[in-house]
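Colleague: A structural model of the following input is requested.
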Amino acid sequence: MGTQGYTHGRFVWRELMTTDAAKARAFYGALFGWTFDEIDTGVRSKYSLIHHGGKQLGGLFEHHGPSQWVSYVSVADVDAVARMAVELGGKVPRGSEDIPNVGRFAIVQDFAGALIVAFHDLKGDPTPEPARPGEFCWETLGTPDAARAKAFYGKLFGWTTMKGWGGTATMFTTDDSTRGQIAEIQENKEFKPAWLPHVRVEKLVPTCDRVSELGGQVPAPLFAVPGVGRIAVIADPTGGHMSIFEPARK
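Modeller: Next up, the predicted model:
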């Protein structure tokens, strides 16, 4: 997963837990041009690495629960983060646990039930680079309590918050700057609390059409963020949700 050096507090990996790995691979391969390499991690015997443009982007594996994307955050001490999560009113459904020759992780559930993974890669993290089409570029937290989420994740990962996107949206940042922005908070009491990863695409509407052709769904209307771009939430045929993003033309 890693290269060298660490980017503590940044998202470094995304992973799909799916009810049908073969169906998920076919869908995302056709939609984004992703390719897959099945490996034995020592934790899961059938784990598919996601590749695109010469990069490893994430992974997917089959499990018995609902299909769901989860995002990994780089931390210095996984065990300390896991303990802190419980102290802050969250839970640790799995961990802390080693992936042989890769690193250590813990699955954390925040106070509202949203899942996120604290991760430390033995070989370091990827160098942050602008996302190209087909690559992950952003995260959004949907939560019923934005104020509590700010406090929870601020203490857990050292994130701070700042205004972005025209001074209205609330962003998590690693260093109090726009350069350190890594995610957005959306307060919503209607939907299940969750972290939603975003993938950059060239054209949003044709990609949404392709989602439907491939057996997926577009459950949320397309919406535009002035000066930033257009976004749509999609669901793969197994029920895993993510967002796709078309940047505004400059």
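Colleague: From here on, just use CA atoms for contacts and neighbour counts.
Modeller: OK.
Colleague: Tell me where the protein has helices.
Modeller: 21-32, 78-87, 146-157, 165-168, 204-213 (DSSP state H).
Colleague: what does the shortest one rub up against?
Modeller: So the one you mean is helix 165-168. Helix 165-168 has contacts (CA atoms under 8 Å, 6 or more residues apart in numbering) with 225-228.
Colleague: now those residues in a markdown table, with distance to R44 and neighbour count?
Modeller: A markdown table is the format used below for the contacts of helix 165-168 (distance: CA to CA, whole Å; neighbours: other CA atoms under 10 Å):
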| residue | distance to R44 | neighbour count |
| --- | --- | --- |
| V225 | 39 | 12 |
| P226 | 42 | 10 |
| G227 | 42 | 12 |
| V228 | 38 | 15 |
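Colleague: Contacts only, for D40.
Modeller: Each residue near D40 by CA under 8 Å, 6+ apart is listed here: 46-47.
Colleague: Try it again at 10 Å.
Modeller: Under the criterion of CA atoms under 10 Å, 6 or more residues apart in numbering, the neighbours of D40 are 46-48.
Colleague: now the other sequence, so there's something to compare against:
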Amino acid sequence: MADVTSYPTGQPCWADVTVTDVDAAAAFYAELFGWEAAKDPRPEAGGYTMLSRNGKHVAAASPPQQDGTPPHWTAYLASGDVDATTGRIREAGGTVLAEPFDVFDSGRMAIATDPSGAVFGVWQAGSHIGSQLRGEPGTLNWAEVQTRDRAAAQRFYAQVFGYRARAQEMARGGEYVVFEVDGTPVAGLLEIGPDWGEVPSNWSVVFQVADCDAAVATVRQHGGQLLHGPAEIEGVGRFAVVADPWGAAFQVIT
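Modeller: A predicted model of the protein is given here:
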């Protein structure tokens, strides 16, 4: 277990799930990850619910802010200056969906898309740095952009966050791109293949578990779905793509 006190620019630092029934979602994720839920009582917080492990914040759940918003997980990338980052997003061909705004004293954020349409958040820490734990079951392990335009996405994230990209061959064919900050891997990029169907460009969040197959069984037992796997990634671990009962997709890895 490792406590986290800060994140470098560009590293995925937080994730939250948007669902219509936050209380039921909190119960589902409690069964899966052992998370404890605490809803912010302030009316202006809009029902935002912190999800914690061992007293440390690791994720959150929130009701949709607009009618018709489909359930989904959002990955947030760390920034030392959200306003400057949104400027670079526009310069690099992205779109700012929510202009930078303060979230109480917790921090400052924005929501944007890359040129291929993948949505992500940008988080400038205040009192809330993001996930306070890493490296144990029930914590954010990784995040990757799954894109329909690898070249455009790779250029975009390099320009906005200063990523250095390192491509590596995958056992099943194709390449996986690892984004690095100061020589440290922080996120990934995977091009969506023709066999994926209608999956749009997106950021996918990956949570660590003690046993991938047991986690998949728990997802199914409590109304979720298995979308892919479980499968081995040589030198990395065993993973699966799943969805909660509302359809919000995410990954689990051992």
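Colleague: So after superposing, what's the score?
Modeller: After superposition, the two chains reach a TM-score of 0.89 (TM-score structural alignment, normalised by the length of structure 1), with 242 aligned residues with a CA RMSD of 2.3 Å.
Colleague: So which of the contacts of helix 165-168 of structure 1 are in strands?
Modeller: V225 (DSSP state E).
Colleague: before we move on, the earlier item: present the helices of structure 1 as JSON lines; the columns should include distance to I182 of structure 1.
Modeller: JSON lines is the format used below for the helices of structure 1 (distance: least, CA to CA, whole Å):
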{"stretch": "helix 21-32", "distance to I182 of structure 1": "22"}
{"stretch": "helix 78-87", "distance to I182 of structure 1": "19"}
{"stretch": "helix 146-157", "distance to I182 of structure 1": "12"}
{"stretch": "helix 165-168", "distance to I182 of structure 1": "13"}
{"stretch": "helix 204-213", "distance to I182 of structure 1": "21"}
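Colleague: Mind putting those into JSON lines with mean neighbour count?
Modeller: Shown next, in JSON lines, are the helices of structure 1 (neighbours: other CA atoms under 10 Å):
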{"stretch": "helix 21-32", "mean neighbour count": "17"}
{"stretch": "helix 78-87", "mean neighbour count": "18"}
{"stretch": "helix 146-157", "mean neighbour count": "17"}
{"stretch": "helix 165-168", "mean neighbour count": "10"}
{"stretch": "helix 204-213", "mean neighbour count": "16"}
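Colleague: Q186 of structure 1: which of the ones you listed is closest?
Modeller: Minimum separation from Q186 of structure 1 across the helices of structure 1 (CA to CA) falls at helix 146-157, 7.1 Å.
Colleague: still on that earlier bit, among the contacts of D40 of structure 1, which one sits closest to A183 of structure 1?
Modeller: Using CA to CA, S48 comes nearest to A183 of structure 1 of the contacts of D40 of structure 1, at 25.7 Å.
Colleague: how about that closest one, what does it touch?
Modeller: Applying CA under 10 Å, 6+ apart to S48 of structure 1 gives the contacts 15-16, 21-22, 25, 35-41, 58-62.
Colleague: which residue is nearest the middle of structure 2?
Modeller: By CA atoms, centre = their mean, structure 2 has its centre lying nearest to A75, at 2.9 Å.
Colleague: Aligned to S201 of structure 2, what sits in structure 1?
Modeller: The alignment partner of S201 of structure 2 in structure 1, by TM-score structural alignment, is P193.
Colleague: can you count the residues close to its match?
Modeller: By other CA atoms under 10 Å, 21 other residues sit near P193 of structure 1.
Colleague: ok, it - contacts?
Modeller: 110-115, 141-145, 186-187.
Colleague: would JSON lines of those residues with distance to V199 of structure 1 be doable?
Modeller: What follows is the contacts of P193 of structure 1, written out as JSON lines (distance: CA to CA, whole Å):
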{"residue": "D110", "distance to V199 of structure 1": "24"}
{"residue": "F111", "distance to V199 of structure 1": "26"}
{"residue": "A112", "distance to V199 of structure 1": "25"}
{"residue": "G113", "distance to V199 of structure 1": "23"}
{"residue": "A114", "distance to V199 of structure 1": "20"}
{"residue": "L115", "distance to V199 of structure 1": "19"}
{"residue": "L141", "distance to V199 of structure 1": "15"}
{"residue": "G142", "distance to V199 of structure 1": "17"}
{"residue": "T143", "distance to V199 of structure 1": "21"}
{"residue": "P144", "distance to V199 of structure 1": "24"}
{"residue": "D145", "distance to V199 of structure 1": "25"}
{"residue": "Q186", "distance to V199 of structure 1": "18"}
{"residue": "E187", "distance to V199 of structure 1": "21"}
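Colleague: Report the buried members of those residues.
Modeller: 110-112, 114-115, 141-145, 186-187 (16 or more other CA atoms under 10 Å).
Colleague: I appreciate the help and will end here.
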